[in-house]
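A.B. asks: sharing a model prediction with you, sequence too.
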Amino acid sequence: MTRVLLTGGSGFIAAHVLDILLKRGHSVVTTVRSQQKADKIKEAHPTYGKDKLDFAIVEDIAKEDAFEEAVKSDPPFEAVIHTASPFHFNVTDPIKDLINPAVIGTTGVLKSVKKHAPTVKKVVITSSFAAIVNPSKGNWPEHTYSEADWNPATLEDAHKDTTSAYRVSKTLAEKSAWDFVEKENPNFKVSTINPPMVYGEVVHYLNSLDALNTSNQRIRDAILGKWKEEIPPTGGFCWVDVRDVALAHVKAMELPAADQKRFFVTAGAYSNREMVEVIRKHFPEYQDKLPGPDVTSGGYPEEGSFKVDNSRSRTILGIEYIPFEKSIVDTVKSLKAVGA
């Protein structure tokens, strides 16, 4: 049993991380932005007492000292899983809305842990494929992405558009974590988890159709009829189920072999067109909402797309990836439960 601080506990990935931590017998304090969110999470886990599930209010992760109190615990923490970071495209100021919360949030946790939580031996950080991909290369069919790749983006690129700003935020946040480890030499080890598009079941007590994670909004839009005339371009062409992402976080915390490593956590390639076909096959009730066979957009590019290497996550973390069809079916079922 490990005493764990989980940041951003009401987030899409974090909610699944919390489930796995509790099921595996760990003791968790999770940060939330409000008491209301703490109450909702508590209600969903009624069998766990305060010794197994407790809460710390952190209203603004972009403040330098946001986690100063949250990292203090009795009994003391032995690990931190940091998932709290903005992922949305509702941006007016990329530095204020995305870059600062991501970078300051990450370095703030690490500084607070080093200063106030000397018993912590492991910190796992949610990063992203956005910190791996090189957008300037386009589809890059001759390349295979792995943990060795870094997005070359700089702060200046954040002002290009919202997607660029998000990618820069994830890249700079992860780089700031590795820089911290190198310069500060803390007595804890770090792992980062780098997922691409994350699909999978939504946690019902936290979600409505309006409050979905950005990836699952695609599935929502498809079943609400927003893709009937045209299937939008896929973009990233690689995906993963949220349950595998959550398990990767917990395994990275538990396994010493994961120390000081990045993990590109992906199940492989997909296209938006394939997503539509899975929904069509399993959910006839959405037939009139989906694009007809004459709509040919949303597939793979003619020249092909990049390949992915997920061997590190398979061999070190032991992840056996959930298939695409199961992930999409489970997602749609969970969306139906919240009103789709």
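C.D. replies: Good, I have the coordinates. Numbers count the residues shown, from 1 in each chain.
A.B. asks: going forward, measure contacts and count neighbours with C-alpha atoms only.
C.D. replies: OK.
A.B. asks: which non-adjacent residue is nearest Ala44?
C.D. replies: In space, Ala44 comes closest to Tyr205 once its chain neighbours are excluded; the distance is 7.0 Å by CA to CA, 6 or more residues apart in numbering.
A.B. asks: and Ile125, what helix or strand is that in?
C.D. replies: For Ile125, the element it lies in under DSSP states H and E is strand 122-126.
A.B. asks: chain center to that strand, what's the gap?
C.D. replies: Its chain's C-alpha centre and that of strand 122-126 lie 12 Å apart, by CA atoms, centre = their mean, to the nearest Å.
A.B. asks: before we move on, what about stretch 295-308?
C.D. replies: The answer for stretch 295-308 is 24 Å, by CA atoms, centre = their mean.
A.B. asks: again with stretch 8-28
C.D. replies: Computed by CA atoms, centre = their mean, the chain-centroid distance of stretch 8-28 equals 13 Å.
A.B. asks: first-to-last residue distance for that stretch?
C.D. replies: End-to-end distance of stretch 8-28: 12 Å, with CA to CA, to the nearest Å as the criterion.
A.B. asks: hmm, back to that, what is the next helix or strand after the strand holding Ile125 packed up against?
C.D. replies: Going down the chain from strand 122-126, the next helix or strand is strand 144-145, by DSSP H and E. Secondary-structure packing of strand 144-145 (3 or more CA pairs under 8 Å, 6 or more residues apart in numbering; DSSP states H and E): strand 307-308.
A.B. asks: which elements pack onto the strand it packs on?
C.D. replies: Short answer (3+ CA pairs under 8 Å, 6+ apart): strand 307-308 packs on strand 144-145, strand 268-269.
A.B. asks: buried residues, the helix or strand just after the last one. List them.
C.D. replies: Next along the chain after strand 268-269, taking DSSP H and E as the criterion, comes helix 272-282. By 16 or more other CA atoms under 10 Å, the buried positions in helix 272-282 come out as Asn272, Arg273, Met275, Val276, Val278, Ile279, Arg280.
A.B. asks: second one coming, line it up with the first:
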Amino acid sequence: MPEVPGKSTILVTGANGYIGVWTVRILLERGYSVRAAVRSEQRGQHLLSYFSTYGDRLKLAIVPDIMKDGAFDEAVKGIEGIVHTASPAVAITGHPDEIITPAVGGVTGIMHSALKHGTSLKRIVITSSMAAVMYHCDDSVTYTEKDWNESAVTECEQKAENATPMAKYCASKVKAERAAWDFVEKHKSEIGWDITVLNPPWVYGPSIQEADKPSALNSSAKYWFDAIVKGEIVALGSTDPLVAPGGGWVDVRDCAEAHVRALERPAAGGKRIIVSAGSPHVWQDFFDTANSLTPQPYQGSLAKGVPGGVKKGKNTIDSRTAHEFLGIEWRTMEQLTRDTLEDFQRKGSEWVVKVGE
């Protein structure tokens, strides 16, 4: 498999996003140069400021619309690796195709650009999701890279616009990832690069993206803040969200590290890799962890739930492939929780929320 040489130039799409900024940081710390794809100059200013000590090793690539034909034609020229974290922002309403079509185009578009202009490219690392692997969390199943979320696709096919928003979202992830694998198979005689697909579950942890208040966070980081600080839980259809499995989880820093290692390790080429530190949690797990920290790093409210309450049985997520091909050692739930609460405290009053006051 192709190997991305050290000190290469790497294109990171969605570079100003939750996972993207951490990926840029790790790449720069490793000695790479980064071409950060963002939708406008304004959206790239935080990156240029935050990483100013790296000088011209970080440059912006302005891609206003990733769905436009040839959107990445210029951005892929002269780079050795791509980390593709960007996904079109589309409202999950109406017919499933309204989200599926942009999701597929967001992946195949950059691959078409790479096919035409990526003459020095060695590998594309694509951010997919556990949503492409699993649908429900409350059955006794061990999920591996062999699994696909067929249930969501079937629901969308049968119910069309009446499918649930979650089914539409999951189906878009399935279709987009399959389109990537199909593209490689179709063009395998023409390309000198390969792909690695990473499937993270819920991504939590400290944020270094531009966000001046919790409401500006990306969806998963905001879900964590709302749950742990406010006690507002994303139930995903459960009648008892406190003890219902909330999905697998991974620290955003480990997720970003996995993206970089997927570039660096030749054997990771052509692999689909689940990037999950923990099997589906219940929110009470995080509540108990947050409230047990000593010393307590956060001076705002912390939801308590029902300490010691009964927890449902969970399915499991097999992440042995990540250990084998990426050598990842995951941060624990306690590490993630402590570091994230310290991050909230450090950011100031907008983040130190006292519920009821």
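C.D. replies: Ah, there it is. Please read these numbers as outputs of a predicted model, since none were measured by experiment.
A.B. asks: TM-score for these two?
C.D. replies: TM-score for the superposed chains, counting by TM-score structural alignment, normalised by the length of structure 1: 0.88, backed by 326 aligned residues with a CA RMSD of 2.4 Å.
A.B. asks: circling back: contact partners for the residue nearest to Ala44 of structure 1?
C.D. replies: Lys40, Ile41, Ala44 (CA atoms under 8 Å, 6 or more residues apart in numbering).
A.B. asks: map it onto structure 2.
C.D. replies: Structural alignment (TM-score structural alignment) places Tyr205 of structure 1 against Glu210 in structure 2.
A.B. asks: the helices in the stretch 201-340 of structure 1, which residues?
C.D. replies: Using DSSP state H, counting those that start in this stretch, the helices of the stretch 201-340 of structure 1 run over 216-223, 242-254, 272-282, 311-317, 324-337.
A.B. asks: so which of these is the most packed in?
C.D. replies: With neighbours taken as mean count of other CA atoms under 10 Å, the helices of the stretch 201-340 of structure 1 reach their highest mean count in helix 242-254, at a mean of 24.
A.B. asks: that helix maps to which residues in structure 2?
C.D. replies: Counting by TM-score structural alignment, helix 242-254 of structure 1 corresponds to residues 252-264.
A.B. asks: now the matching stretch, how far from the centre of its chain.
C.D. replies: Relative to the centre of its chain, stretch 252-264 of structure 2 is centred 11 Å away, using CA atoms, centre = their mean.
A.B. asks: can you check stretch 245-259 of structure 2 too?
C.D. replies: 7 Å.
A.B. asks: quick check, Thr196 of structure 2 in contact with Val125.
C.D. replies: Yes. If you go by CA atoms under 8 Å, Thr196 of structure 2 and Val125 touch, sitting 4.8 Å apart.
A.B. asks: could you pull out the strands for the stretch 51-200 of structure 2?
C.D. replies: Remark: strands assigned in the stretch 51-200 of structure 2 by DSSP state E, counting those that start in this stretch are 58-62, 81-84, 123-127, 142-143, 194-199.
A.B. asks: tell me which strands and helices the very next helix or strand once past the longest one is in contact with?
C.D. replies: Note on strand 194-199 of structure 2: by DSSP H and E, the next helix or strand toward the C-terminus is strand 202-204. Under the contact criterion of 3+ CA pairs under 8 Å, 6+ apart, strand 202-204 of structure 2 touches helix 219-225, strand 245-251, helix 252-264.
A.B. asks: so which of these comes closest to Arg25 of structure 2?
C.D. replies: helix 252-264 (9.0 Å; CA to CA).
A.B. asks: now that closest one against strand 194-199, angle please.
C.D. replies: Interaxial angle, helix 252-264 of structure 2 versus strand 194-199 (axes from the mean of the first three to the mean of the last three CA atoms, to 10 degrees): 160 degrees.
A.B. asks: out of Thr196 and Val125 of structure 2, which sits in the busier spot?
C.D. replies: Each of Thr196 of structure 2 and Val125 has its neighbours counted (other CA atoms under 10 Å); Val125 has more, 26 against 23.
A.B. asks: could you tell me where the longest helix along structure 1 falls in structure 2?
C.D. replies: Scanning structure 1 for the longest helix, with DSSP state H as the assignment, gives helix 162-184. Matched against structure 2 by TM-score structural alignment, helix 162-184 of structure 1 falls on residues 165-187.
A.B. asks: show me what contacts the counterpart of Ser85 of structure 1 in structure 2?
C.D. replies: With TM-score structural alignment as the criterion, the equivalent of Ser85 of structure 1 in structure 2 is Ser87. By CA under 8 Å, 6+ apart, the residues touching Ser87 of structure 2 are Gly14, Ala103, Gly106, Val107.
A.B. asks: so which of the residues you listed are in helices?
C.D. replies: Using DSSP H, the contacts of Ser87 of structure 2 in helices are Ala103, Gly106, Val107.
A.B. asks: shared neighbours, Thr196 and Val125 of structure 2?
C.D. replies: Ala262.
A.B. asks: quick one, what contacts the residue nearest to Arg272 of structure 2 when sequence neighbours are not counted?
C.D. replies: Leaving aside its chain neighbours, Arg272 of structure 2 sits nearest to Val197 (4.8 Å; criterion: CA to CA, 6+ apart). By CA under 8 Å, 6+ apart, Val197 of structure 2 lies in contact with Val125, Ile126, Thr127, Ser128, Glu177, Gly270, Lys271, Arg272, Ile273.
A.B. asks: count of residues packed around the closest residue to the fourth one other than its chain neighbours?
C.D. replies: The spatial neighbour of Ser128 of structure 2 that comes closest, neighbours along the chain excluded (CA to CA, 6+ apart), is Asn199 at 5.0 Å. Each residue near Asn199 of structure 2 was counted by other CA under 10 Å, and the total is 21.
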